[in-house]
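Trainee: 3D model of this:
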Amino acid sequence: MKILLIEDELKLAGFITDGLKHAGHVIDHAADGSKGLETAMAGSYDLILLDLMLPAMNGFEVLKNLRSFHNQTPVIILSALNDTEHVISGLDLGAIDYLKKPFDLEELLARVRSVQRRSLAQGGLKLQVSDLKVDLLSREVCRAGKQVILSNREFSLLEFLLSNPNKVVTKSQILEKVWDMNFDPGSNVVEVHLYQLRKKMDRGYETELIQTVIGRGYILKGEVQKG
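Mentor: Alright, predicted model coming up:
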């Protein structure tokens, strides 16, 4: 998933970012409420982790503004303000969960997985494209019955292609969804990772599932079955 963390405690933010990246997620970070709101509105995120006691704009204001602008990205509040009144206020404003500080990283990862399961369930937890089978929750990939071992970034790239089957996606769209907001768009990192992914997925097979559309982008072609 692509996650936005809005947190002003830099040490904690670094701890959370490292943990989520290790779990295979793509993370952007904003250190104040105003920048967090701007980033949330400009980007495309699967989840927002939101502190409440933020400079420039507090978390309640960020959440209220998000919902007033019809941004329905799931929000989990992370806060030391743990009395019942604050919890209720956050949930009433549209947060889906409230995690009290201090918390264990494994507890946060469990909450994130819960959001991910809900999201995946809407589109199907398992996908099959031709002879390629992908379990989006366990992150297992098989082609023609043979397991394909992918890095976290390669799996995120495949997941994005699978979310847009038989549609051309541009390099800019891939950078936005699979890499963080500060990544240099002039880099060839997309081409390098796509080359590695195609080598693992398509080399040795009669049909190439991932194809380049010259001048436009890339496409994952095949009959998609959800299960």
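Trainee: switch to C-alpha atoms for all contacts and neighbour counts from now on
Mentor: Fine.
Trainee: Need the three-state assignment for Met181.
Mentor: Taking DSSP: H, G, I helix; E, B strand; the rest coil as the rule, one finds Met181 in the coil state.
Trainee: Please name the nearest non-neighbouring residue to it.
Mentor: For Met181, ignoring the flanking residues on the chain, the nearest one in space by CA to CA, 6 or more residues apart in numbering is Asp28 at 6.6 Å.
Trainee: Helices along the protein, start to end?
Mentor: In order along the chain, the chain carries the following helices (DSSP state H): 10-22, 33-42, 59-68, 84-92, 105-123, 152-162, 171-178, 189-202.
Trainee: The residue nearest to Met181 and Val115: what is the separation?
Mentor: With the distance defined as CA to CA, to the nearest Å, Asp28 ends up 18 Å from Val115.
Trainee: ok, now Ser34?
Mentor: Distance from Ser34 to Val115, counting by CA to CA: 25 Å.
Trainee: Check Ile210 too.
Mentor: With distances taken as CA to CA, Ile210 is found 28 Å from Val115.
Trainee: ditto for Thr39
Mentor: Taking CA to CA as the criterion, Thr39 is separated from Val115 by 20 Å.
Trainee: how many neighbours does the closest residue to Gln72 other than its chain neighbours have?
Mentor: On the basis of CA to CA, 6+ apart, the spatially nearest residue to Gln72 that is not a chain neighbour turns out to be Leu66, at 7.4 Å. With neighbours defined by other CA atoms under 10 Å, the count for Leu66 comes to 20.
Trainee: residues touching Leu66, list them.
Mentor: If a contact means CA atoms under 8 Å, 6 or more residues apart in numbering, then Leu66 has Leu37, Met41, Gln72 as its contacts.
Trainee: Now show me the structure for the sequence below, then we'll compare the two:
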Amino acid sequence: MKLLVVEDDSDLRSALVEGLRHSGYAVDEAENGEDALFQYETENYDLMILDLNLPERDGFSVLEKIREADLEFKVLILSARNQAEDKVRGLDVGANDYLTKPFDFIELEARIRNLLRRQFIQEKTDLEVAGIKMSIDKNQVLVNETELKLTKKEFSILRYLLMTPNKVVSQEELISHVWDSHANQFSSSIRVHIASLRKKLKEQLGYDVIGTKVGVGYYLVKETGEEHV
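Mentor: Predicted coordinates:
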């Protein structure tokens, strides 16, 4: 999942970005409201963490601008403003959640997970395709009932493939949802992660469950006899 952290305090912003990346998210950052809107309009994010006291354009204005065009995008306000009036205004303008500073990072993570679960059809937290079962809540993958140990990037790639089981996913789309905006789409690191994930799954399933359509992208092979494109 790809997040945008909008915070003008550089120390707090760096700590948030580092902590969320350590938790397995792809994270970009913005230090003012104008940059936040520019990045929102040019990148594909799953959720924005938004401060209110921002230079150039404040958080309320950023949120109002987003809601003019998009009612579904997830926005979590993270602000030192702890008055009821500010919370009510933030939620009325269109925030999905409001957390005040100071805060516990584990609570922020829990709220992010809760919002991201709502993003998918009927908010599935358990996914299953071709003998692969994933529990997003437990951060667990079972293949034929045997737990599979994956890196955070491998888990994120597999999660996206499981969430889009009936389509071929391009490398660019995977970058958009699993890597931050600094990722180089021509880098071999993406193919390395795919190869490692493919090997681990094949060892458990007995066949290659990640198919490749040359020049297009990757897809899940749902049956042993299904032909790879």
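Trainee: about what we covered before: close enough to count as contact, the residue nearest to Met181 of the first structure and Met1?
Mentor: No: the criterion here is CA atoms under 8 Å, and Asp28 of the first structure misses it with Met1 at 11.2 Å.
Trainee: higher neighbour count, those two?
Mentor: The residue with more neighbours, out of Asp28 of the first structure and Met1, is Met1; 23 against 20, by other CA under 10 Å.
Trainee: if we can go back for a sec, out of the helices of the first structure, which gets nearest to Val224 of the first structure?
Mentor: Val224 of the first structure lies closest to helix 152-162 among the helices of the first structure, at 8.7 Å (CA to CA).
Trainee: what is the orientation angle of that closest one with helix 189-202?
Mentor: Between helix 152-162 of the first structure and helix 189-202, the angle formed by their directions is 80 degrees, by axes from the mean of the first three to the mean of the last three CA atoms, to 10 degrees.
Trainee: can you tell me the mean distance of helix 152-162 of the first structure from the second structure after alignment?
Mentor: On the superposed models, the aligned residues of the second structure are on average 0.7 Å from helix 152-162 of the first structure, with distances taken as mean CA distance after the TM-score superposition for the first structure.
Trainee: so what does that helix touch, helix or strand wise?
Mentor: Helix 152-162 of the first structure sits against helix 171-178, helix 189-202, strand 217-220, with contacts defined as 3 or more CA pairs under 8 Å, 6 or more residues apart in numbering; DSSP states H and E.
Trainee: Could you list the buried residues of that helix?
Mentor: Residues of helix 152-162 of the first structure classed as buried under the neighbour-count rule (16 or more other CA atoms under 10 Å) are Asn152, Arg153, Glu154, Phe155, Ser156, Leu157, Leu158, Glu159, Phe160, Leu161, Leu162.
Trainee: Next, count neighbours for the closest residue to the fourth one other than its chain neighbours.
Mentor: Here the nearest residue to Phe155 of the first structure in space, its sequence neighbours aside, is Arg139; by CA to CA, 6+ apart that works out to 7.5 Å. Other residues within reach of Arg139 of the first structure by the criterion other CA under 10 Å amount to 16.
Trainee: Can you tell me the closest non-neighbouring residue to Tyr98 of the second structure?
Mentor: With CA to CA, 6+ apart, the residue lying closest to Tyr98 of the second structure is Ile77, at 4.7 Å.
Trainee: measure the one you found to Gln140 of the second structure for me?
Mentor: 29 Å.
Trainee: between these two, which one's more packed in?
Mentor: For Ile77 of the second structure versus Gln140, the count of surrounding residues by other CA under 10 Å is larger for Ile77: 24 against 15.
Trainee: ok, the more buried one - contacts?
Mentor: Applying CA under 8 Å, 6+ apart to Ile77 of the second structure gives the contacts Ile49, Leu50, Asp51, Leu52, Gly90, Ala95, Asn96, Asp97, Tyr98, Leu99.
Trainee: Can you pick out the ones from those residues that are in strands?
Mentor: Residues of those located in strands (DSSP state E): Ile49, Leu50, Asp97, Tyr98, Leu99.
Trainee: Same list (those residues) but as a markdown table, adding distance to Ser188 of the second structure and neighbour count.
Mentor: Listed next are these as a markdown table, based on distance: CA to CA, whole Å; neighbours: other CA atoms under 10 Å:
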| residue | distance to Ser188 of the second structure | neighbour count |
| --- | --- | --- |
| Ile49 | 30 | 23 |
| Leu50 | 33 | 28 |
| Asp97 | 37 | 18 |
| Tyr98 | 39 | 21 |
| Leu99 | 39 | 20 |
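Trainee: Adding distance to Thr146 of the second structure, write those residues out as CSV.
Mentor: Output for these, formatted as CSV (distance: CA to CA, whole Å):
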residue, distance to Thr146 of the second structure
Ile49, 36
Leu50, 40
Asp97, 36
Tyr98, 39
Leu99, 38
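Trainee: Next up, the contacts around Tyr208 of the first structure.
Mentor: Check again: residue 208 of the first structure is Glu, not Tyr. For Glu208 of the first structure, the contacting residues are Asp202, taking CA under 8 Å, 6+ apart as the criterion.
Trainee: what does it align to in the second structure?
Mentor: Following TM-score structural alignment, the counterpart assigned to Glu208 of the first structure within the second structure is Asp208.
Trainee: Report the separation between that match and Ser196 of the second structure.
Mentor: Distance, Asp208 of the second structure to Ser196 of the second structure, using CA to CA: 12 Å.
Trainee: Thanks a lot, see you next time.
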